[in-house]
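K.L.:
Compute the structure for the input listed below.
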Amino acid sequence: MFDADLAGFGLRVTARGTKTFLFQYNAGPHVKRRVVIGTFGAEMTTAQARKQAEVLRGQVRESRDPVAERRAARAAALEAEARAKAAEAAARYTVTAMIDQWAEHHLSQRSASYRRRVPRELKAALSDWKAVPAASFAHADAVRVLDAVKAVRGPVATNRLRAVARACWGWAVKRGAMERNPWEVTPQPAREVARERVLSDAELAAIWHAAGRLGAPWTAILRLLILTGQRRGEVAGMRWAEVDLEAGVWSLPGDRTKNRRPHDVPLSAEAVGIIRAVRRRKADRLVFEGVNGNPPSGFGKMKARLDAALADAARQGGPEVAPWTLHDLRRTVATGLQRLGVRLEVIEAVLNHVSGSRAGIVGVYQRHGWAREKAEALRGWAAHVMRYVDGGAAVSNVVPLRKAR
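P.N.:
Prediction:
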């Protein structure tokens, strides 16, 4: 029922006897609106309800729509609350938090050394932004980081940083954690070409001898890199449980290889001798046990010491070694095996490559492990290296293991 004196003011009584005050008005042709004012009794008296109805009536006379205004106010409040929650979540989603989540979820299938190294290097390059919300990291910030890294570490290292940073932010964008990737349109610091540096036999022998001046663990690590052609992280992280010195086999589990596949490396007599000479303490888990039971770190400092030793040897009449990287040792082993007439499939098996002849459908159905061939190849390679280390061969005297095919 409606009040006779105040148009639109009414009282609705339900079957249970609940009495509710309301105000009804026209919001346009054929459009009626109702505003619930309150419940009669403890909540509201008739006089209070009438006063509110009079206010609503005044709003209608001013061509306002109280219901629409209330809906808009509620929507604005919900939107403001959502924005506040989003801002709070964005503030918590810092650059460090994003990198940690990326490493945990996206890098879970990569090798353990990669999962440790890449997030650490990325955080180091972004040290000034680690506590900053990732969404606020701008394109100009990315360019500034790249310029700083390029000035200190050079263009190739900057290319690597740009690639992993783009991947990290891109992962976050795909997950809806942010809307844009500030690294996407940054300029590439340098154009890269495929690496082709292969050390000569004389250079390899010079590195072998210079490594002897470094002491433990680097002398053994470098010489094993030369003899086996394996990755530096795999050699440095070698575990005693992986090596069978009697059988002459080093068995890498899948979680320690780049392609996540188990890999058996035949050990030549020279490689076995190097490992046997390592001083082993009872509690050691790793062959080259470092601080806190971790593999040795500091490859950059070691390489600087090694280059200094090579330069000193060159001044005393030894061969000059042109600029090189540790990864060049792996390429040199592959090229050396090829020069010795080893089949491509065997070389790829030695290096644990899943590419070339072992890729695609061939890799699915070709399950031959090449164990005998790998052992023969690495024995031949060790003999070849030791001839130059001992100074008993000329560079041109390469004796193939078999006729090249």
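K.L.:
CA only for contacts and neighbour counts going forward, please
P.N.:
Will do.
K.L.:
For the helix or strand residue 164 falls within, what is the distance to the chain centroid?
P.N.:
Secondary structure from DSSP states H and E places residue 164 in helix 155-174. Computed by Cα atoms, centre = their mean, to the nearest Å, the chain-centroid distance of helix 155-174 equals 9 Å.
K.L.:
contacts for that helix?
P.N.:
With Cα atoms under 8 Å, 6 or more residues apart in numbering as the test, helix 155-174 has contacts from 98-99, 102, 106, 118, 122, 146, 149-150, 178-184, 188-190, 192.
K.L.:
Helices of the stretch 251-400 of the chain, residue ranges please.
P.N.:
Applying DSSP state H, counting those that start in this stretch to the stretch 251-400 of the chain gives helices spanning 269-276, 299-315, 327-339, 344-351, 360-365, 371-389.
K.L.:
so what secondary structure elements neighbour the first one?
P.N.:
Going back to what we said before, that points to helix 269-276. helix 218-228 (3 or more Cα pairs under 8 Å, 6 or more residues apart in numbering; DSSP states H and E).
K.L.:
which parts of the helix it packs on are buried?
P.N.:
For helix 218-228, the neighbour count (16 or more other Cα atoms under 10 Å) marks 218, 219, 220, 221, 222, 223, 224, 225, 226, 227, 228 as buried.
K.L.:
Relative to residue 286, which of the residues you listed is nearest.
P.N.:
Of all the buried residues of helix 218-228, residue 286 sits closest to residue 221, with 12.5 Å by Cα to Cα.
K.L.:
I'd say the closest one and residue 237 touch.
P.N.:
No - judged on Cα atoms under 8 Å, residue 221 makes no contact with residue 237 at a distance of 9.8 Å.
K.L.:
one more, for comparison:
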Amino acid sequence: MSFDARDIKLLPVGEHLTSPDFPGLRITASAGGRSWIYRYKSPVDGRMRQTKLGKWPAMSVHAAIAAWEQVRLGREGGVDPALIAKAAREDARRQLEQRRLAAEREAYTVAKVCDDYYLGHVRLSRARKGATEVRRMFDSMLGGTAGIPAAELTRAQAFDLIKSYAESAPVQASKLRAELGAAWDYAIDSGRLPETAANWWRLILRGKIQSKGKKISGKNVGTVKRVLSGEEVGTLIRWLPNFTALVEDVLTLYLWTGTRGAEICGMRGAEVTREADGLWWWTIPKARTKNARHANASDLRVPLYGRARNVVFRRRERFGDGFLFPARTKDVRPVEQKTVQVAVYYHQPYSQTTPNVQRSRLPISKRPVCTAFFP
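P.N.:
Purely as a prediction, here's the structure:
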């Protein structure tokens, strides 16, 4: 049977035409059109195989016969055209995948590593305040490093970024270095960075970034700390009424309970109970403590005595089981610890906030250990 154009056009789907003049050459009909096929026995392993030569009518009968002749001669020479075509396709796919990965790695910049780490880990596992600080560091401190392809980052580039902050802000430099190191680990674990990618952030300036201590009035006062003497504590307690009622109450709880500012500011009336021993206890849920991430940690139990108990009773009478130190906002939430710190700083002898405003100044300061009282 010859390959007549009319017969090819009328060929039903699933059928094929052959010709005794061209052994192995056939045209098949499918839902996608008509295709020229060469069917043969492999000279490599003797298995029946076929290879596509082209589509009709784009490939005419004469062109199909010429293509058939070429692959047939190759088969007679020991070449399996189907295996050759398969190898070519696999090589093309491999090259395409390599180009895709190269483009992806080039586009996967330092900034995108940080974004993935923040969205996939920090935002989900850190408290809001801590997560916000990490986001702020990534947004404001990466500079030109943000646009560098992460897989191509050099040790020198990582060093230059951290070193640029180490002199003026060593604490921030250390924090940035640690968060970038964790971000790199996250990217390597997720497969977005190759396992061979060096985590330079873990290696540079190890143990070489030293804090210069606190600054007061633009001068470094060092890292030496002190505690207040009994007489100074008495002076401070007598001075507390110079603050607003909220700040005075928060500072009183600092002194009488020794708990953290975030725990005090987030205190709820429902957390305070009188127990069988007749004593009043404040139970701080584990989720609000610094040990929240440790599986074996428990709630923090704080006994309430003296002025601390009086403060809590007075505020429970006013605010019930809700926040005892509510913020003045439309949404219901506790006052932020920073609000208390700012209020204390405002009364420090060295505070330059609105210097022309007359106000009482704290009689005790100078590098105390309690930064909540003396920001």
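K.L.:
related to what we said a few turns ago, in strands, which of the contacts of helix 155-174 of structure 1 appear?
P.N.:
Of the positions in the contacts of helix 155-174 of structure 1, not one sits in strands, assigned by DSSP state E.
K.L.:
Farthest pair within the buried residues of helix 218-228 of structure 1?
P.N.:
218 and 228 (15.1 Å).
K.L.:
that older thread, can you mark which positions in whichever helix or strand comes after the helix holding residue 164 of structure 1 are buried?
P.N.:
Using DSSP H and E, the next helix or strand after helix 155-174 of structure 1 towards the C-terminus is helix 201-211. Neighbour-count burial for helix 201-211 of structure 1, counted by 16+ other Cα under 10 Å, picks out 201, 202, 203, 204, 205, 206, 207, 208, 209, 210, 211.
K.L.:
before we move on, which element is residue 10 of structure 1 in?
P.N.:
Assigned by DSSP H and E, residue 10 of structure 1 belongs to strand 9-13.
K.L.:
And that strand, what's buried?
P.N.:
Neighbour-count burial for strand 9-13 of structure 1 flags 9, 10, 11 (criterion: 16+ other Cα under 10 Å).
K.L.:
Which residues lie in contact with the nearest residue to the first one once chain neighbours are set aside in this structure?
P.N.:
Read that as residue 9 of structure 1. Spatial nearest neighbour of residue 9 of structure 1, excluding adjacent residues (Cα to Cα, 6 or more residues apart in numbering): residue 23 at 4.6 Å. Applying Cα under 8 Å, 6+ apart to residue 23 of structure 1 gives the contacts 8, 9, 10, 34, 35, 36, 37, 53, 56.
K.L.:
how about these, which pair is most distant?
P.N.:
Farthest pair in the contacts of residue 23 of structure 1 (Cα to Cα) is 10 and 56. Separation: 12.6 Å.
K.L.:
Residue 41 of structure 1: how many residues sit nearby?
P.N.:
Counted by other Cα atoms under 10 Å, the residues lying close to residue 41 of structure 1 total 11.
K.L.:
again with residue 263 of structure 2
P.N.:
For residue 263 of structure 2, the neighbour count with other Cα under 10 Å is 17.
K.L.:
A helix includes it, no?
P.N.:
Yes - according to DSSP: H, G, I helix; E, B strand; the rest coil, residue 263 of structure 2 belongs to a helix.
K.L.:
quick one: it from residue 316 of structure 2, how far?
P.N.:
Residue 263 of structure 2 is 16 Å from residue 316 of structure 2, where distance means Cα to Cα, to the nearest Å.
K.L.:
cool, residue 161 of structure 2 as well?
P.N.:
For residue 161 of structure 2, the distance to residue 316 of structure 2 (Cα to Cα) stands at 50 Å.
K.L.:
repeat for residue 109 of structure 2
P.N.:
52 Å.
K.L.:
Next: residue 346 of structure 2.
P.N.:
Distance, residue 346 of structure 2 to residue 316 of structure 2, using Cα to Cα: 28 Å.
K.L.:
now residue 206 of structure 2
P.N.:
Look at residue 206 of structure 2 and residue 316 of structure 2: by Cα to Cα, they are 49 Å apart.
K.L.:
now residue 338 of structure 2
P.N.:
According to Cα to Cα, residue 338 of structure 2 stands 23 Å off from residue 316 of structure 2.
K.L.:
Residue 349 of structure 2 too?
P.N.:
From residue 349 of structure 2 across to residue 316 of structure 2, the span is 34 Å (Cα to Cα).
K.L.:
Residue 38 of structure 2 now?
P.N.:
Counting by Cα to Cα, the gap from residue 38 of structure 2 to residue 316 of structure 2 is 90 Å.
K.L.:
What of residue 281 of structure 2?
P.N.:
According to Cα to Cα, residue 281 of structure 2 stands 14 Å off from residue 316 of structure 2.
K.L.:
Please identify the buried residues of the helix ranked longest in structure 1?
P.N.:
Using DSSP state H to define each element, structure 1 has its longest helix at helix 66-92. Buried residues in helix 66-92 of structure 1, defined by neighbour count with 16+ other Cα under 10 Å: 66, 67, 90, 91, 92.
K.L.:
What of stretch 281-289 of structure 1?
P.N.:
Quick answer for stretch 281-289 of structure 1 (16+ other Cα under 10 Å): 285, 286, 287, 288, 289.
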